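# Below are the sequence and a predicted model; questions follow.
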Amino acid sequence: MNHILPDYYVSEATWFYLSLLLTLAVFFRFDRIASLRNLDLLLLLSISPGLLFLSDNPVLGNIWLFAGTGLFVIRMSVDCFFQRRPRGEQNLNSFGMAFLCISIFAFFMVRVFTEKPAAETIQTVKQADSLLSMEDVTVDQKQEIQEAGPTARLFAAPVVPLSSAVAQSSLDPATLAARIMAILAHAFVVVGLIIMGRVHFADTQLGLAMALLYLLLPCTAYDVSKANHVLPAALLVWAFVAYRQPILSGIFMGLACGAMFFPVFLLPLWASFYWKNGLKRFVLSGSVVAIVLLGSLVLTSVDRFSFTQQTIGSIDWSVLKFEGGQQMPGFWSAYDSAYRIPVFVGFVLLIACLTIWPRKKNLGHLMSHTAAIIIATLLWYPQQGSVYLLWYLPMLLMVVFRPRLLHTIQSKDVDRNQESVEKPVSRHQDSVNIVRHTS
């Protein structure tokens, strides 16, 4: 890439300042300073300095990120109380935002191909290669690298032969495949956000706004090569896109649970959302995905011990035992692990409350509660928990930009073809989208 952009490099601090100015110029409502949109923007921008502090002052950086994560949990938990959500126009039209999205994504591609891929992504690519050749992956397995679930290797399986075919002698095929995975993962998020705005928010401009802010925020640029952390969020975005179809939504949710551990905590919430209207189809499709993922592990296991190592042995049980203390980097490295116990108890209570209340949920409740649970996971997760902003960023943006969503109770006897979505009459009126459950 040096012959295309000689000596191309943008430091993290420089990207933060550029992102700050562009975000304020495009999204900040200067005509209405005291607005919910401006508050959310300030929260999103205020957490980024914590990532910069990690290199020079890790203690301050971890405290900064932990405090910002706590504020996000509170914001997402009380989102349903903000009933009035007047439409806020962006300071740039749709064509301008589309141009910025394409331009920033192009720079991300350059960055992905010029920096070294994450070690976890390289390991996932090697596991995908073992899956295609049906080799045992437990041989010479490096336990110090945190593994992703079987979904990541299935996602990488089609990329491995492609990278092997096009890779030159000077380029490692595994490195090329890891870079392609990172680009595809971010592309899935961007496209999913745009479709979410067009289909469920009845406004393509909102979809472009969510995609643009996702690309603009510094945390996306800092971890642009970490495909394993982007993939679960991408699958969750598409679960929201397909939420009217419980079967498709269950498939995406099952794949997300197989990519990382944290989507598992969302299952009670989503089950309560589909409780009387599609729960069986949601559970059935998710179960089929789980069987397929377990089958992929069988293909790379030579015996029962190997299969056990890939399913149970790869899980860091010390996280659940609240052990590790000083050995785990992050906010909790400076404190005894016992202090995480009340935080985890509060996390469980939060899941219970958001699952039970309100009894009849609409899409707005599902989005904000999903984001709250994912963000709350980072408060007790010891291994650099608050650093993983990409786990919840797409869902957080959907909550920030969503219009007012009204839920209409639907009878099971209503024909699906009679469902309708009420779109805004005018772009200058409040966006009201009548969201219905699938019969």
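Alright, I've got the coordinates.
# all contacts plus neighbour counts: C-alpha atoms, from now on.
Fine.
# dump the residue contacts of residue 92.
The neighbourhood of residue 92, defined by C-alpha atoms under 8 Å, 6 or more residues apart in numbering, consists of residue 26.
# and it, what element?
Under DSSP states H and E, no helix or strand contains residue 92.
# any idea how far residue 184 is from it?
Using C-alpha to C-alpha, to the nearest Å, residue 92 is found at 27 Å from residue 184.
# Could you do residue 338 as well?
Taking C-alpha to C-alpha, one finds residue 338 at 40 Å from residue 184.
# of those two, who's got more company?
residue 184 (17 against 13; other C-alpha atoms under 10 Å).
# Can you list the residue ranges for strands in the chain?
Along the chain, the stretches classed as strands by DSSP state E are 404-407, 432-435.
# looking at the ones you listed, which is buried most?
Of all these, strand 432-435 carries the top mean neighbour count, a mean of 22, counting by mean count of other C-alpha atoms under 10 Å.
# Included below, for side-by-side comparison, is a second structure:
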Amino acid sequence: MSEILFQYEGVNPTSWAYLSSLLTIALFFKFNRVFCVRNFDLLLLVLLAPGLLCVAYGSDPVAASDPGIAERASIVARVGYLWLMGVNVFLLARMMLDSAMVRRPLLEPNLSFGGLTFLAASLLLFLTTNVLTGSPAGSDLDAVQRAEYLSHRATSDLEGATLNTHGPGFPFLFLLPHISTKSLIEAQDTAPADAARVEDPADSGRLEANAATARLMAILCQSTIVIGILLIARQHFDNAVLGVAASTLYLLLPYTAIWTGNVTHALPGALIVLAVLCYRRPIASGVMIGLACGTIYYPFALLPLWIAFYWRRGARRFVAGVVAALLLLVATLVFTSSDTAMLIARLQQMLGLRMPIFEGLSGVWAFWNGWYRVPLIVTFAGLSLSFAIWPAQKNLATLLSGTATLMVGVQFWHAHSGGIALAWYLPFLLLTVFRPNLEDRVAREVVAPSRWARSRHDEATAAL
């Protein structure tokens, strides 16, 4: 950042946690109604910061490389994961109870619409600049490299490794931005060589293209989440102020500042946000959910909820969209795999077709016995299926709170980075916190009937 802003010094995560917490309270806390649900929600969001800071400190590569502080860092990380799990328990309960909260008083932010818009745009600009000037995470570079191997019908050692690390399920989504960045980097490499250039320009260009692709994907995903929140509030809440408030709070959270460039977190969140934005068009929503399932398979748990929402109108079109997206991804794997073994391995990676693993786990499960995941997985499966019948009357509010509930539930049994993949549920949690009364946004009222249903209706009307 100092290359762009004169003598700029970056704010360390701890200082930003203090500052962002104060800003969050100043902007959104209702001082005239201290004991209200909004303030309780803000308290839970602020309480995420200590756990995130502990995890960030414990996963610092510098701390891990120093034997003297590695043990202390491990203890701090364990405390951080346990803290996040505790806060997630309250968030899970809060989202499950949201459907029972009928009264939704309009609580405006403490700052004007113009001020919030300026703050949100400034935060997004600073975070984007941090991504451009920072170094991508190793997992994101691995995903880009896998996409490059996939396009050449080749495999690498990363294929087997990612089956155990649960990276992005379908790396082909990284390929399109990789093409543009690669062509740009290669064009720069055609310049005359100088003494500072490395011995192998091809390797240097490939590494630069991979890093540029990871940065571009992170910026696109985070921008999609922010813009998607704004459009959802404007189009479906009929209140643009609520969208600016939710997006500002998302950008203020320490999680967004620390893990801005983590595409593994942001990409599924961005796709599900687009699905909510297009919820009046079942096919489009189905395609987005299908892509999210293919990206990282945990959104498969959302299917009972979304199908039940569209049950009275649009369920077939939604399922058709999901199936079409998955078939497209599978077809891409077929044409980019050199043999059957490679195809099967990539299908397993994309769809999670494997038994749960109990060794070599990370996150909170690096400190616990992996077998304890089994009852959690069974409970989560029951929770996912229960949304097919509860609540009986589903509206847009149910869709938002149910999606947030299930994505929070994933954090408890996710074998890797469990508890810190907040971008999977934060957009929907924030939209639930700021939403108005949405009881009239049911599928029968907002989803247009299919052409086949309209033609049948016209025929029946003409016969009468």
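All right, it came through fine. Source: prediction; values computed, not measured.
# TM-score, when you put one on top of the other?
After superposition, the two chains reach a TM-score of 0.88 (TM-score structural alignment, normalised by the length of structure 1), with 410 aligned residues with a C-alpha RMSD of 2.3 Å.
# Ok, which of the strands of structure 1 comes nearest residue 55 of structure 1?
strand 404-407 (40.4 Å; C-alpha to C-alpha).
# with structure 2 superposed, average distance for that closest one?
On superposition with structure 2, the mean distance recorded for strand 404-407 of structure 1 (mean C-alpha distance after the TM-score superposition for structure 1) is 1.6 Å.
# Give me the helices and strands touching that strand, please.
Contacts defined by 3 or more C-alpha pairs under 8 Å, 6 or more residues apart in numbering; DSSP states H and E place strand 404-407 of structure 1 against helix 363-380, strand 432-435.
# Please produce a markdown table containing the strands of structure 1, extended by distance to residue 41 of structure 1.
Below are the strands of structure 1 laid out as a markdown table (distance: least, C-alpha to C-alpha, whole Å):
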| stretch | distance to residue 41 of structure 1 |
| --- | --- |
| strand 404-407 | 18 |
| strand 432-435 | 22 |
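# What lines up with residue 108 of structure 2 in structure 1?
Using TM-score structural alignment as the criterion, residue 108 of structure 2 maps onto residue 89 of structure 1.
# Would you mind measuring from that match to residue 209 of structure 1?
10 Å.
# higher neighbour count, these two?
Using other C-alpha under 10 Å, the more surrounded residue of residue 89 of structure 1 and residue 209 is residue 209, with 27 against 16.
# counterpart of that one in structure 2?
In structure 2, the residue equivalent to residue 209 of structure 1 is residue 245, according to TM-score structural alignment.
# For that match, which residues are in contact?
109, 116, 434.
# out of those residues, which is most surrounded?
residue 434 (24 neighbours).
# Quick check: that residue vs residue 242 of structure 2, distance?
Using C-alpha to C-alpha, residue 434 of structure 2 is found at 6 Å from residue 242 of structure 2.
# go on, residue 397 of structure 2?
14 Å.
# more crowded one of those two?
The neighbour comparison of residue 397 of structure 2 against residue 242 (other C-alpha under 10 Å) goes to residue 242, with 27 against 22.
# doesn't residue 432 make contact with the more buried one?
No - using C-alpha atoms under 8 Å, residue 242 of structure 2 is not in contact with residue 432; the gap is 10.6 Å.
# which residues in structure 1 does stretch 383-398 of structure 2 match up with?
Going by TM-score structural alignment: stretch 383-398 of structure 2 matches residues 350-365.
# Can you get me the start-to-end distance on that stretch?
Span of stretch 350-365 of structure 1 from end to end, C-alpha to C-alpha: 14 Å.
# Residues contacting that stretch, please?
Outside stretch 350-365 of structure 1, the residues that reach it (C-alpha under 8 Å, 6+ apart) are 80, 265, 268-269, 272-273, 369, 373, 399, 402, 404-407, 435-436.
# Stretch 321-331 of structure 2 too?
170, 282-291, 294, 347.
# try it again with 10 Å
Identification of contacts with stretch 321-331 of structure 2 by C-alpha atoms under 10 Å, 6 or more residues apart in numbering yields 170, 172-173, 282-295, 303, 315-320, 332-334, 336, 343, 346-347, 350-351.
# Measure the mean distance from the lengthiest helix in structure 1 to structure 2 post-superposition.
Taking DSSP state H as the assignment, the helix of structure 1 that covers the most residues is helix 173-199. Average distance, helix 173-199 of structure 1 versus aligned residues of structure 2 after superposition (mean C-alpha distance after the TM-score superposition for structure 1): 0.6 Å.
# so where is that helix in structure 2?
Going by TM-score structural alignment: helix 173-199 of structure 1 matches residues 209-235.
# got the buried residues for that stretch?
209-234 (16 or more other C-alpha atoms under 10 Å).
# what's the answer for stretch 371-387 of structure 2, then?
So for stretch 371-387 of structure 2, counting by 16+ other C-alpha under 10 Å, buried means 373, 376, 377, 380, 383, 384, 385, 387.
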